[in-house]
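Enquirer: One predicted model, sequence on top.
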Amino acid sequence: MAKIKSKFLCQSCGYETPKWLGRCPGCEQWNTMEEEIIQSKKEFNRSPVMVSRTKPQSIQMVQSGAHNRFDTGIKELNRVLGGGLVKGALTLISGEPGIGKSTLILQASSAVAEKHGRVLYVSGEESEEQIKMRAERLNALAKDLYVVSETNVDVIEKYIEEYQPVFVIIDSIQTLFKEDLSSAPGSVSQVKECANNLMRIGKSQNIPMFIVAHVTKQGELAGPRVLEHMVDTVLHFEGERTQEFRILRALKNRFGTTSEIGVFEMKEEGLIQVENPSAIFLESLTPQAEGAIVVAIVEGTRPLLVEIQALVTPANAGFPRRTAVGIDLNRLNLIIAVLEKKVGLPLMNQDIYVSVVGGLKLEGTSADLGIAMAIYSSMRGVAISSRDLIALGEVSLTGEIRAIGHLEKMVKEAEKLGFACGVIPGRSSAKIKGNTSMRIEGVSTLKEALNLIMP
């Protein structure tokens, strides 16, 4: 009788070792090694990753797939995907439990079924009755939307061959298994092999697929990292379950940009698209408040205006606290250091809390000036007219206000929403003044900007 061989796989990163280890050398996580049986080639015939019947040809003769997209029925989803679904594309969507992943893909699948043909929704976590209950609440009851509760990849492949859908949804990849493997569903080998099979089916038959994936407690994608490299697009749904707004962001996209975001609002009837997110984020803006100011960022081609709030209070004991919600904590510490050194603001013994209203996470440096002015406003007890003033600019370590990209787009968005004054870098002020009716205050240093809000 042949000796059974085994290996140990890290369930976090996929690192392989012939013996058990308490700590994975690859990702340095503890107790993630699990034993799996090594099967011989005779017992296990690995499916090819991709089936192609074409021959090599000149790149000039290859037909571009740029126009072979079809509408998902959700403009915000189309924006993040780069214009719509690409035939044969494999898209991975992740997010925390209850954030709205299944709601979004069910709404999209119903819209695609109404416009383009048969859609197959495969769920490994819910029964057909549970899917129907959610579909009735969302009014996603297209005739060509077919649902099935199945976890066997080989059976799913037969369903795809039989029904010939134009779009397939798998919810979720961690529940699928392949009978040839002895490991449990959700293990590294099962996830890799199931994803390989789905990719082979989608690429060979030109069927776009959406795969839902779980996330870890740290908010990272569960399963091996190789899964992110295999798929064409990685979407991440973020936001707080206690808040109404959801942000859909592309972390990887082979068919478009990764800088676009989609904004949704969670309501009883499902996810509602937010076409003007700036107005939504500024709904509860207080006209006169200490430590509150409006800043702008650009996500892809869309400028967004958001409110930043800062609170500065004396530290009772120990080291002062620095808390940042929605912005990088290291960037906040840098701005605090500049305020202390270049402006002389005594913040060493103060607790400082900075938050972005609406749950949005800001990237880049365009909000630096607004953060500094909000901290100064809270520290000195000076109210800023949030409805009238917007601050845009990067704060350097020397206390200078540097130019930022897409400044003209941000100013136009602020003008459209009724802002009267814009505080911007001095080098850009001459160009901006000629293109807007807003009052533009060009500042070269942080001191100049703070003098504008001094009593």
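Expert: Received it, and whenever you're ready, just let me know what you need.
Enquirer: CA only for contacts and neighbour counts going forward, please
Expert: Fine.
Enquirer: List the buried residues in stretch 27-42.
Expert: By neighbour count, and taking 16 or more other CA atoms under 10 Å as the criterion, the buried residues in stretch 27-42 are Thr32, Met33, Glu34, Glu35, Glu36.
Enquirer: for the lengthiest strand in the chain, packing partners?
Expert: Residue-count comparison of every strand in the chain, with assignments taken from DSSP state E, identifies strand 302-314 as the longest. Contact here means 3 or more CA pairs under 8 Å, 6 or more residues apart in numbering; DSSP states H and E; on that basis strand 302-314 packs against helix 277-281, strand 292-299, strand 350-356, helix 368-380, helix 407-416.
Enquirer: Now do that strand against strand 292-299, angle only.
Expert: Angle, strand 302-314 to strand 292-299, by axes from the mean of the first three to the mean of the last three CA atoms, to 10 degrees: 140 degrees.
Enquirer: Sort out which residues of whichever strand or helix holds Glu228 are buried, please.
Expert: In this structure, Glu228 sits in helix 226-230 according to DSSP states H and E. Of the residues in helix 226-230, those scored as buried under the neighbour-count criterion (16+ other CA under 10 Å) are Leu227, Glu228.
Enquirer: from the chain's centre, how far out does that helix sit?
Expert: Averaged C-alpha coordinates place helix 226-230 at 17 Å from its chain's average position (CA atoms, centre = their mean, to the nearest Å).
Enquirer: Alongside the first one, take a look at this:
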Amino acid sequence: MYKCNNCGAISIKWVGKCPECLSYNTMGEVAGERESSNVIKFKRKSPDISPVTIADSENLNPLNRIKTGIKEFDLSVGSGLVKGQSVLIGGEPGVGKSTLMLQIADRVAACGLKILYISTEESLVQIILRAKRLNLSSKTLFFQSLNEINEILYFIENGGYDFIIIDSIQRITVPGSESAYGSVNRLREIAHEITSACIKKNCGAFFVCHVNKEGGIAGPKTLEHIVDTVLYFDSGKRDSYRVLRCYKNRFGSTDEIGIYEMSENGLKGVKNPSAYFISERQTDSPGSVVTASLEGTRSMLVEVQALVVPSYMPVPKRVCLGIDGGRISIIAAVLEKKEGIKLSSKEIYVKIFGGISIQEPAIDLPVAVSIVSSYMEKPLPYGFVAFGEADLTGEVRGVKNSVVRIKEAVNMGFTDVLFPQSNLKDVKNVKSINGINLHPISKLKKIIEYLT
């Protein structure tokens, strides 16, 4: 029989492409495995801790948050770290994962905690040079360069560290393991051993992970089930800004994002994300509109652009960046059916600027406005902001946290806001949003009236 050197899949005949991990030329001939004659016997064992009720929870240790002092990071993980928390952070090469981890390690060590930063890719001299460049000075932050699993487990069990950072987990080796270097089985085994040792010692762990060709966290989706928090560090490719997204968090929300700027002295949090996302917006541009998007508890202004052009293909294109393509097709169909805007013979291109992805329903109205604006070649006034959900009947429905959205528009100097009629009762008596003109609408046909 044949076994894949990458993922361990078994095949009764040789194949050039593994049916499980889809790797080429990884199937090697092995001797047939015999069934083990050993019978696993389960024994009853008394646990160290008895079950508790909610009333008994007052006697347990409280869940104290550890503030790193980096506002954007604390917001992403849910108001700070928790002692014993395991975090997986992924990103493309050069995006700043190691820089972020060093800065976080220094801030946490400044709180009086003992931190060990282990690099499996750089020498100890390289780590120290990077730390000096970032002006790190905490006396309880220790550095080490090694990549063997047994040595790492020794430090966890005997070092008395509060947090351990491993950069990166793909470079850890397991002596005597039959799995290929960096394979799914090896990473799963490594992550399980380290997290199990950390749980026993109440030691937190950070795992730095690379990304694969498709842009996902390299190796294992199984790692995401093992850790408490999964973060993804992304770059817009065209500037020095970075976006930190949270995809899983057992100790907080997954709706928050952190925005950073890369400088000579490391990463710095961006205090005003709205100014970044709309900084290069042009005036009098048909198809361009600003929307107030909600990411967790934070409102940000983001530019939405649409381009409508004639199509010479049997099926016109619908190309989208930063938004679901199905949503665009639905909005185009509603505009054609209810408002008579002939889009079935047009190609539609929609883009959300700044490298951010928006999935909330409030993006419907600004997308509809941008499509109609491009179709009619009529630009919106420069100070307009729009948000709202559109249904299949052409009605505009209310969205949550409309006051927070309008407040952000007021702070950024916008003069007009197009929003659902049903949200008017929430905002008309709020004094902090005075100075902006409110334009409540209940139907999409009102968009055409504003443009004409």
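Expert: On my side now, so go ahead. Since we're looking at a predicted model, the values are computed, not measured.
Enquirer: rewinding a little: export the helices and strands packed on strand 302-314 of the first structure to a markdown table and tack on mean neighbour count and distance to Lys433 of the first structure?
Expert: Below are those laid out as a markdown table (neighbours: other CA atoms under 10 Å; distance: least, CA to CA, whole Å):
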| stretch | mean neighbour count | distance to Lys433 of the first structure |
| --- | --- | --- |
| helix 277-281 | 18 | 22 |
| strand 292-299 | 25 | 18 |
| strand 350-356 | 20 | 28 |
| helix 368-380 | 25 | 19 |
| helix 407-416 | 20 | 10 |
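Enquirer: Adding distance to Lys87 of the first structure, write the ones you listed out as JSON lines.
Expert: Conversion of those to JSON lines gives the following (distance: least, CA to CA, whole Å):
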{"stretch": "helix 277-281", "distance to Lys87 of the first structure": "30"}
{"stretch": "strand 292-299", "distance to Lys87 of the first structure": "26"}
{"stretch": "strand 350-356", "distance to Lys87 of the first structure": "38"}
{"stretch": "helix 368-380", "distance to Lys87 of the first structure": "42"}
{"stretch": "helix 407-416", "distance to Lys87 of the first structure": "33"}
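Enquirer: Gly83 of the first structure: which of those is closest?
Expert: When these are ranked by distance to Gly83 of the first structure, counting by CA to CA, first place goes to strand 292-299 at 15.6 Å.
Enquirer: just the angle between that closest one and helix 368-380, please?
Expert: For the pair strand 292-299 of the first structure and helix 368-380, the angle between their directions (the same axes, to 10 degrees) equals 160 degrees.
Enquirer: who touches strand 292-299 of the first structure?
Expert: Defining contact as CA atoms under 8 Å, 6 or more residues apart in numbering, one finds that strand 292-299 of the first structure is touched by 259-261, 286, 303-310, 362-364, 366-367, 370-371, 373-374, 377, 383-386, 389-392, 406, 410.
Enquirer: Also stretch 224-237 of the second structure?
Expert: Among residues not part of stretch 224-237 of the second structure, those counted as contacts by CA under 8 Å, 6+ apart are 77, 85-92, 95-97, 191-192, 195, 217, 241-251, 354-355.
Enquirer: what about the helices in the first structure?
Expert: Applying DSSP state H to the first structure gives helices spanning 75-81, 101-116, 128-138, 153-163, 188-205, 226-230, 277-281, 329-338, 368-380, 407-416, 426-433, 446-451.
Enquirer: Pick the most buried one from those helices.
Expert: Mean neighbour counts were taken over the helices of the first structure using mean count of other CA atoms under 10 Å, and the top value, a mean of 25, falls to helix 368-380.
Enquirer: So which bit of the second structure is that one matched to?
Expert: Following TM-score structural alignment, the aligned partner range for helix 368-380 of the first structure in the second structure is 364-376.
Enquirer: Pull the contacting residues for the corresponding residue of the first structure for Ser442 of the second structure.
Expert: With TM-score structural alignment defining the correspondence, Ser442 of the second structure maps onto Ser444 in the first structure. Each residue near Ser444 of the first structure by CA under 8 Å, 6+ apart is listed here: Glu400, Ile401, Arg402, Pro425, Gly426, Arg427.
Enquirer: go again using 7 Å as the cut-off
Expert: Ser444 of the first structure makes contact with Glu400, Ile401, Pro425, Gly426 under the criterion CA atoms under 7 Å, 6 or more residues apart in numbering.
Enquirer: What's the last one aligned with over in the second structure?
Expert: Translated: Gly426 of the first structure. Using TM-score structural alignment, Gly426 of the first structure sits opposite Gln421 in the second structure.
Enquirer: Excluding chain neighbours, give the residue nearest to that match in space.
Expert: Pro440 (4.5 Å; CA to CA, 6 or more residues apart in numbering).
Enquirer: okay but that neighbour is in contact with Phe419, surely?
Expert: Yes: counting by CA atoms under 7 Å, Pro440 of the second structure touches Phe419, with 5.1 Å between them.
Enquirer: Neighbour count: these two, which is higher?
Expert: Using other CA atoms under 10 Å, the more surrounded residue of Pro440 of the second structure and Phe419 is Phe419, with 27 against 18.
Enquirer: So for the equivalent of Leu81 of the first structure over in the second structure, what's the nearest residue that isn't a sequence neighbour?
Expert: In the superposition onto the second structure, Leu81 of the first structure corresponds to Val77 when matched by TM-score structural alignment. For Val77 of the second structure, ignoring the flanking residues on the chain, the nearest one in space by CA to CA, 6+ apart is Gly252 at 6.5 Å.
Enquirer: what does that neighbour align to in the first structure?
Expert: Residue correspondence, TM-score structural alignment: Gly252 of the second structure in this structure matches Gly256 in the first structure.
Enquirer: That match against Val80, yeah?
Expert: No: applying CA under 7 Å, one finds Gly256 of the first structure not in contact with Val80, separated by 8.1 Å.
Enquirer: ok, back up a step: relative to Glu136 of the first structure, which of the buried residues of stretch 27-42 of the first structure is nearest.
Expert: Within the buried residues of stretch 27-42 of the first structure, distances to Glu136 of the first structure taken as CA to CA reach their minimum at Thr32, with 40.4 Å.
Enquirer: Do I have it right that the closest one meets Gln11?
Expert: Yes: in this structure, Thr32 of the first structure is within contact of Gln11 by CA under 7 Å, at 5.4 Å.
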